[in-house]
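In: any chance you can model this:
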Amino acid sequence: MKKNHIFYSCLWVITCFITTNIHAEMILHGTRVIYPSDSKEVSLQMTNDGNRPALVQAWLDDGDANSTPDQVSLPFMMTPPVSRVEPNKGQTLRITALPNSAELNQSRESLYWLNVLDIPPKAAGTNAPENFLQLAIRSRIKFIYRPSSLKQDINKAPEQLQWNKLGQQIVIKNPTPFYITITSAFETTNTKKTDLVPKGLMLEPFSEQKISSPNMQIDKIEFITINDYGGRTEHITQLVQ
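Out: Predicted structure coming up:
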């Protein structure tokens, strides 16, 4: 008789849709979590859309996707860290800032990542196959700590980006204290649009990034950013030569 082999693999999925699917059953209602520093707590709703119970583990990390919950020490507490979600039922994750969160940089946003791991039940009984692959799927979404001292309008931050053309490159400068996610940046040549950032990019506060642009004739860029609610906003800006 062959011995059953169960392989557990962790996959993480980052998506730009408002709803994130986990194992096609667990659903996160959001693509990012914003924590204003003057809030007592923030929450994220998740729902089990499947027909079986789900065991879910949730934790925050500081950017290392390979870190485990026991290896990360952050000034936030998440409850519940592990939960069982019944079919067609929901669960609310609550994140509370600890007193030492006041030691975080108050002049700019801080970025972390929220992980949700869906652990499928072990196959058992007479219907269990002799050899099967079992996947535990992890989703990581942005968790942004936003100091209340930042009085600028986050919705106007993309308009403050500076786009400078330097030869065959474009330098994008972010002079704001906010993280800005760009999903696309189009240049147009003879009515043909080319996306210069097909994989997207994220600009840290007070940072700059360079992208390639071999077209020497362009003078404007159309770009799309993601807002706090996961929605897409279109912009047009002039290039500074």
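
In: please make it C-alpha for all contacts and neighbour counts, starting now.
Out: Will do.

In: how near is residue 186 to residue 172?
Out: Noted for residue 186: a distance of 14 Å to residue 172, by Cα to Cα, to the nearest Å.

In: second input sequence below; structure requested for side-by-side comparison:
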Amino acid sequence: MRRILLLIALLSCQLMASVQAAIIMVGTRVIYDESSREVTLRISNTGDSPVVIQSWLDTGDTRSSPDTSDAPFAVVPSVTKVLPKQGQSLRMVFTGDAGELPTDMESVFFLNVLEIPSIRSEQVDQNKLVLLTRHRVKVFYRPSGIAEQPSRALGRLSATRSRIGSNQTQILVRNPTPYHVSFRRAEVVAGEQSLDLGRGGMIEPFSSERWVLEGDVTGEPAELRMMVIDDHGGNRVQSVSL
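Out: This is a model prediction of the structure:
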């Protein structure tokens, strides 16, 4: 009997809409307040066939599996079937000791949802490539000791610009807030000139990052313009003077 070949494609949440993926997750991130008993995430199967999903959390290892899960969370149900054109709720429950996590800033974890498509009985004896899609979203654990609102905290971001060599610019971005700052894109702007970072990213709480760009802008005043992702997954333009 010929075996079905399985290829595991580890796809990020940006690839959820690919032709192989039937599962759609509501929201691009999860905020888990310390005071919450649980947080519910809704998923839907937009395909024409049932799929099985398996869910777990990790602390940042993109190669993690349910057996190596090292995050203090449980997902209920951890394995379930989702019928076509129907939905399923996943409940995330914090199972760790809140005292072992920072009390003055967010902690970030990652929820993995592995989508396993169904195989019809007549396909069992066929050579068939099956794509298993892994959806991966950030989970921010927010301790109750943080009093500052995220929207206000963004106003405290700061940045400085300096030249490196003859044709490079260094941007030092400081995040003095207790929140992770996630952004889809960022650019240095001065008048009609701009330099694109060409990528998104995330700046951890109470930390800084250095970015090196090719070229420079000569106009004044210059600013760092970031497309920041808010708690609901929406976009917010945040400008920081340089």
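
In: work out the TM-score between the chains.
Out: Superposed pair, TM-score by TM-score structural alignment, normalised by the length of the first structure: 0.89. Supporting alignment: 233 aligned residues with a Cα RMSD of 2.1 Å.

In: surely residue 30 of the first structure and residue 20 touch.
Out: Yes - between residue 30 of the first structure and residue 20 there is a contact at 6.9 Å, judged by Cα atoms under 8 Å.

In: what's the spacing between the residue mapped onto residue 49 of the first structure from the second structure and residue 161 of the second structure?
Out: Under the alignment by TM-score structural alignment, residue 49 of the first structure pairs with residue 46 in the second structure. According to Cα to Cα, residue 46 of the second structure stands 46 Å off from residue 161 of the second structure.

In: compare the two (neighbour count), which wins?
Out: More neighbours surround residue 161 than the other of residue 46 of the second structure and residue 161, with 20 against 17 (other Cα atoms under 10 Å).

In: helix or strand for the residue lying closest to that one once chain neighbours are set aside, which one?
Out: Distance criterion Cα to Cα, 6 or more residues apart in numbering; nearest residue to residue 161 of the second structure, sequence neighbours excluded, is residue 171 at 4.8 Å. Element membership of residue 171 of the second structure, judged by DSSP states H and E, is strand 168-175.

In: buried ones in that strand?
Out: For strand 168-175 of the second structure, the neighbour count (16 or more other Cα atoms under 10 Å) marks 169-175 as buried.

In: closest one to residue 63 of the second structure out of those residues, please.
Out: Using Cα to Cα, residue 175 comes nearest to residue 63 of the second structure of those, at 28.4 Å.

In: wait, what's in contact with the closest one?
Out: By Cα atoms under 8 Å, 6 or more residues apart in numbering, residue 175 of the second structure lies in contact with 156-158, 181, 203-208.

In: show me which residues of stretch 93-113 of the first structure are buried.
Out: Buried positions in stretch 93-113 of the first structure, judged by neighbour count with 16+ other Cα under 10 Å: 93, 95-97, 106, 108-113.

In: would you map the helices across the second structure?
Out: 150-153 (DSSP state H).

In: so what touches the lengthiest strand in the second structure?
Out: Scanning the second structure for the longest strand, with DSSP state E as the assignment, gives strand 129-142. Here strand 129-142 of the second structure makes contact (Cα under 8 Å, 6+ apart) with 4-13, 15-16, 20-21, 28-34, 105-117.

In: and that strand against the first structure, how far off on average?
Out: Following the fit onto the first structure, the mean deviation recorded for strand 129-142 of the second structure is 0.5 Å by mean Cα distance after the TM-score superposition for the first structure.

In: so where in the first structure does that strand end up aligned?
Out: Here strand 129-142 of the second structure aligns to the first structure at residues 133-146, judged by TM-score structural alignment.

In: for the matching stretch, which positions count as buried?
Out: The neighbour-count check on stretch 133-146 of the first structure (16+ other Cα under 10 Å) flags 134-146 as buried.

In: how far away from the center of its chain is it?
Out: With Cα atoms, centre = their mean, to the nearest Å as the basis, stretch 133-146 of the first structure stands 8 Å off its chain's centre.

In: repeat that for stretch 69-87 of the second structure.
Out: Here the centre of stretch 69-87 of the second structure is set off from its chain's centre by 18 Å, with Cα atoms, centre = their mean.

In: also stretch 102-116 of the second structure?
Out: So, by Cα atoms, centre = their mean, the centroid of stretch 102-116 of the second structure is 9 Å from its chain's centroid.

In: kindly report the same for stretch 151-161 of the first structure.
Out: Distance, stretch centre to chain centre, for stretch 151-161 of the first structure: 19 Å (Cα atoms, centre = their mean).

In: start to end distance for it?
Out: End-to-end for stretch 151-161 of the first structure, by Cα to Cα: 17 Å.

In: and stretch 16-31 of the second structure, by the same measure?
Out: End-to-end span of stretch 16-31 of the second structure (Cα to Cα): 20 Å.

In: what's it in contact with?
Out: Outside stretch 16-31 of the second structure, the residues that touch it by Cα under 8 Å, 6+ apart are 13, 41-47, 115, 131, 133, 135, 137-142, 231-233.

In: apply 6 Å and report the result again.
Out: Residues outside stretch 16-31 of the second structure that contact it (Cα atoms under 6 Å, 6 or more residues apart in numbering): 42-47, 137-140, 233.

In: before we move on, the earlier item: in a markdown table, list the buried residues of strand 168-175 of the second structure along with distance to residue 223 of the second structure.
Out: Compiled in a markdown table, these are given as follows (distance: Cα to Cα, whole Å):
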| residue | distance to residue 223 of the second structure |
| --- | --- |
| 169 | 13 |
| 170 | 13 |
| 171 | 10 |
| 172 | 12 |
| 173 | 12 |
| 174 | 14 |
| 175 | 16 |
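
In: tell me how far the nearest residue to residue 178 of the second structure once chain neighbours are set aside lies from residue 145 of the second structure.
Out: Distances taken as Cα to Cα, 6+ apart place residue 105 nearest to residue 178 of the second structure, at 4.2 Å, with adjacent residues excluded. According to Cα to Cα, residue 105 of the second structure and residue 145 of the second structure sit 8 Å apart.
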